[in-house]
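> Below is the sequence, then the predicted model.
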Amino acid sequence: MKAPLSPAQERLWLLQRLDPDDAAYTMYLVRRLRGALDTAALTRAFGQVVARHESLRTSFAEQDGVPWAMAEPHGASAPPVEWLPAAGEREAAELVAERVNAPFDLSEGVPLRIAVVRLAADDHVLCLTLHHIIADGTSLNLLLDELGECYGAAVEGRAPVLAKLGVRPSDYARWQRHRAERAAPYWLERLARPPVTELPFARARPSGTGAFHTVRVDAGLAGRVERLAGRHRATPFMVLTAAYQALLSRHSGQRDLLVGAVFAGRDRVELEPVVGYLAQTVVLRADLGGDPSFAELLTRTRADALAAMGRPGPPFERLDLPVDTLLPTMLVLHDRVSPPASFGGLEVSDFAAGYRQAKVGLLLEGAWDDDGGLVLTFCHDTGLLDRAEVELLAARFVRLLESAVDRPHEAVSDLRIWTDQDESAIRALASPRPAAREDARGVPELIEASAHGRPEAPAVLCGERTVTYGELWAWAGELAAALRGHGVREGDVVGVCLPRSIEAIVALLAVWRAGAAYLPLDPDDPPERHAPALETAGAARAVSRIGLPGDIQVIDPATPHPKAPQPKAPTWSRRRGRRPRHPVPRRRLTRSPPRAPRVVPRPSWSSTAPSPRACAGCARSTA
């Protein structure tokens, strides 16, 4: 049977076409089965579940550039079960990790794989993997329950007792296509001019590789979360989302930010037993304007979530914005799930899947445990955040959550967020510091001293290019003069939008020499990321080789202003500790003026000249 895809399925299909090797949307069901396993009964159970659910018999074909869902007949057989021997748990874990991290090719049949790893005659690991386009999180729970029922029925020689299916995934997809058109105006207005949400500690570029850090909220705090939600006619999900929005705002200072969320999409009884991709990914826009109390923020988050829950997800393809702008981070709270009532006498337990994918930069998943507590898992992209940073974020989130539920009428900015480690660091920063040496010099002065003392020494290495201290100082002087010729004055902020290169180092040094502060911009970022940064910093000029948004005046680092006066080389006094005299009075270039951000590092080099710096990607250094 040929049927159209839902808008959400179309997006997943397109993402797989754009990056066939991406396994971020591979879903998995991994469980350990202890006891005497009847392999024939388990194979029969797989066949019954696959025959029952249309999505598990659906492949995808492209016709004239349009993807279609092609469901096989009801009597189609299940994919063959892969029976794998393992010498021990380590080998079993490797076999499972290999499968859950493997991508699917949606053009090659049903995206479903079934494997059973044999550790011993009475010890096996079930590994079921499938693409997100045919299932969601609720579907995995349904599959486990139905597999247990079908296996138990096969062992006991009876017919399985399963809920009646009244809706097919293809019917749901058609319905969603109609609803999406009606919901589009809401999302286009709600997400107009979206902010670029800043993740705490984020750096570099996403790698797609994920790592996980888990913390547990004890039953006492989890209970207080539920009671606070009840008093405000909200849900625990809304409380956690408001706390997460507050966490991000406290780190970035942003009052307008975006957090993605996932709703089950099963708001009708007939949808509850359906295996398929019914979940809806939405974007919640936090409003922390006016420094609200946490109770007020919860009220705002509740209204936003209720408005989003009643609609299909945003039409991302019509918003003309990068996905990482709209979904930089997400929060998902899973429903309470009970273990299967029966699995034919087998003991069912968890088994580490070894999943290593990251869908977004930072994903917070919550799941209730059997003791009434809440297990929070922070999945982070290792290219953006490292483990220590995520551990710190997790500890701060729990501290902020405690403060919010205990003092909900306190302003968000006053909620306690710092951990004991943070408070120790703050006390250390506040303690008296030894006075700086009178002869202490900043980076520009150290480089200047090297330019006069050993001008032929290599300063910067990049590939086959070498720039000496004399050349670096002269080049930076010419560019500094060009900046002043373009109107840069002491205390200004100048953007620097260059890839890692010799020119970038020259530009930073030139901005310092011009008496300004630099604002680093990543040339790989889209213009909508540059614009708010330049506006907030008050930068009217930038050193770059690409155009920048707005009325920013762009100066090419390789082409100094032809009419700009060239700076004279300052002379050093032989008397130790005396600063060089310049043709015109000026402040030390390493000291930021009162209205400019302090961006100059304080190196702790013991030598009188800095070591040569090597650009990223260079394999050699003279240091």
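Noted; the coordinates are in hand. Residues are numbered from 1 along each chain as shown.

> Going by C-alpha atoms from here, please, whenever you check contacts or count neighbours.
Will do.

> what's the nearest residue to Cys379 if we skip its chain neighbours?
Take Cys379 and drop its neighbours on the chain: the residue closest to it by Cα to Cα, 6 or more residues apart in numbering is Phe212, 4.5 Å away.

> give me the number of residues near the one you found?
Neighbour count for Phe212, taken as other Cα atoms under 10 Å: 20.

> show me what contacts it?
If a contact means Cα atoms under 8 Å, 6 or more residues apart in numbering, then Phe212 has 377-380 as its contacts.

> what does Val49 give?
Taking Cα under 8 Å, 6+ apart as the test, what Val49 contacts is 143, 146-147, 150.

> can you put these in JSON lines and add neighbour count?
As requested, the contacts of Val49 are exported to JSON lines (neighbours: other Cα atoms under 10 Å):
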{"residue": "Leu143", "neighbour count": "21"}
{"residue": "Glu146", "neighbour count": "24"}
{"residue": "Leu147", "neighbour count": "26"}
{"residue": "Cys150", "neighbour count": "27"}
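
> okay, now the one to match up with it:
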Amino acid sequence: MSEVRTTIAELSMRNRAALLAELRGRDRPVRRGLDSAPATFQQRALWFLDRLSPTSTAYNMPVHLRLTGPLDVTALRRAFAAVVRRHDALRTRLTERDGQPQLEVIPDVPHGLRTAEAPDTATALEQAAQLGARPIDLTSAPLWRAKLWRIGPAEHVCTFAGHHAILDGTSLAILWRDLADHYRAEVDVNEAGGPRPVPPITYADFAAWQHDRVTSSAWRRSRRYWLENLHDLPTLALPTDRPRPSAPTGAGGIRTAPVPPETAAAVLRLARTEGTTPFTVHLAAFWLHLGRHANQDDIAVGTATEGRPVAEVAEVLGYFASMVVLRGDLGGTPTFRELVSRAAATTRQALAHADLPWELLVDAVAPDRDLGRSPLFQVGFGAAEQLAPPSFGEVHAEEVHQDLGTARFDLNWTVTLGSSGEVVVEYSTDLYHPATVDTMIESYLELLRSRLSEPDVPTSVTVTKAAEIRVVDDEDDYVAPECPTEHELTEEFAQVLARSGVGTRTNFFRAGGSSLQAAQLIAAIRERFAVELTVLEFFRTPTIGGLAVRIDRRRAARLDDGALVDLIETLSDDEVERLLTVVD
């Protein structure tokens, strides 16, 4: 290694730059013309959630545009078809191979932009909301629906509702921009510029490249960073109006409130003074807000990053966004200015290690899994710029926002930046009343106002430390498998987890199993026992003993009386007694 360092040190600046470009070039995606690839890690996480709740619409992403002016419907339909041809994500579905999700690109989709008549705008928007609220089957392309309602000669509503598995926020902006570009080119052959060049790679190319990076040094560094920073992360203990259900329904609501212009201006001034962004100022206030509600000085929220690590994917439509955890230290009596500095440093470090997909981040930290909570954080936070609607020439476009009635987290808090900003909170109706969320928004805005007026006054979170309690986990006591089903499951556990010493009390997830490995094990159980277990059932009983009971119960239910007698005669008295207890 020392010889290599010496050689590099002796290189000229020009040759050193050429070497660096060559090394970086080896870790960049290239066009391969793929029509299938392993699903990206972002898609795998949604595929797993879809297995948990196949009829959920929490990850639908509908957008509604109100179009006013002389719309050329034929030109819009042709423009939409051109966008579908341009982006392979719009012709993608997810299939399963050996228990693992694969993305598959089809040459063409069975339908495009559909049209309908509506008597008025309210009716059109009501039907548009119904379209966006229908479940989307991830195995059947396309994973979107698009429809145009004609209300009058110069009045239309256009809706595009796609699944998050093929889209994210940046992709939606790309989609509408490309649609507007193609539309203007269709109605005016002299349109300057015309449609943009085709992206250098496809989403399938990115998927293959992403899987090639699993063992990269960059991802290894990010794994170490997140493990070191999150291994002792406490659960956010926000009070709720209702008891937390064992499994969330995904039902939600939205509450909003404007950010006073003087507050927005003060946020911008402090951000400029501190050399940071309005996002970090709002983040510091949000940490403090949560800390006071939860009586904690160690706060974690999740935020979405763009997830586009290389220039080649800047114009590609697909699901790239990934979550990172922003852990806030409210300890001591910091001033608000100091909290902003902490928020800026935390955000910089998180973004520097945001290349690791969320699913691998969770697997690296390996928190206890709980169907009632999202892993690592339960509250999301983000800031969004006010974007101008796409230009359709003489046709004016205005986005119409609607409450989807869904929630992905306990609370998902978004601050729209700018002089006319607002706070938008998506909340779980399993946990909160609307009035409670309104009160939380009001107290946040008041806290933000007061801290901005006195940024150098010490502030603190009053935390009452609970007595430390050591919990002894029953699974620490090894229990050997007894019946044939438990023995066979032990073999499958050991193979998937690549470890020995698993017993009937071994919890799959606490033993290091990931959601993808869970899918592998479910597929292996289906193959070995001819029993179909849902992901939800696996989550509820992730131990060998619990799964053996489920498998034996399914097998017993399939047997007729004669076969049951034949089987019982082959069992020991203890096994018969155990099986009868299960059936009873």
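Looks like it arrived, so ask away. Note that the structure is a prediction, hence the values are computed from the model and not measured.

> Superposed, what's their TM-score?
Remark: TM-score between the superposed chains equals 0.67 [TM-score structural alignment, normalised by the length of the second structure]; 415 aligned residues with a Cα RMSD of 2.6 Å.

> excluding its backbone neighbours, what's nearest the residue nearest the centre of the first structure?
Among the residues of the first structure, the one closest to the centroid is Gly361, at 0.9 Å (Cα atoms, centre = their mean). Nearest residue to Gly361 of the first structure, sequence neighbours excluded (Cα to Cα, 6+ apart): Asp381, at 5.0 Å.

> now Phe381 of the second structure
Nearest to Phe381 of the second structure is Trp413, by Cα to Cα, 6+ apart, at 4.7 Å.

> Specify the local secondary structure of that neighbour.
strand (DSSP: H, G, I helix; E, B strand; the rest coil).

> follow-up on the earlier one: give me the subset of the contacts of Val49 of the first structure lying in helices.
Among the contacts of Val49 of the first structure, the members found in helices (DSSP state H) are 143, 146-147, 150.

> Would you mind putting the residues you listed into CSV with distance to Val493 of the first structure alongside?
Formatted as CSV, those follow (distance: Cα to Cα, whole Å):
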residue, distance to Val493 of the first structure
Leu143, 58
Glu146, 63
Leu147, 63
Cys150, 68
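
> Just give me the closest of those to Arg300 of the first structure.
If you rank these by distance to Arg300 of the first structure using Cα to Cα, Leu143 comes first, at 36.3 Å.

> which position in the second structure aligns with that closest one?
Taking TM-score structural alignment, Leu143 of the first structure has Leu175 as its aligned residue in the second structure.

> quick one: contacts for that match?
83, 317.

> Then Thr346 of the second structure?
326-328.

> now stretch 216-226 of the first structure, how far from the centre of its chain.
For stretch 216-226 of the first structure, the separation from the chain centroid amounts to 26 Å (computed by Cα atoms, centre = their mean, to the nearest Å).

> Tell me the residue in the first structure aligned with Arg97 of the second structure.
Using TM-score structural alignment as the criterion, the counterpart of Arg97 of the second structure in the first structure is Gln63.

> which residues does that match contact?
Contacts for Gln63 of the first structure (Cα under 8 Å, 6+ apart) come out as none.

> circling back to that earlier point, the residue nearest to Cys379 of the first structure matches what in the second structure?
Using TM-score structural alignment as the criterion, Phe212 of the first structure maps onto Ile254 of the second structure.

> mean deviation of whichever strand or helix holds its match from the first structure?
Using DSSP states H and E, Ile254 of the second structure sits in strand 252-258. Averaged over the aligned pairs, strand 252-258 of the second structure sits 1.2 Å from the first structure after superposition, using mean Cα distance after the TM-score superposition for the first structure.
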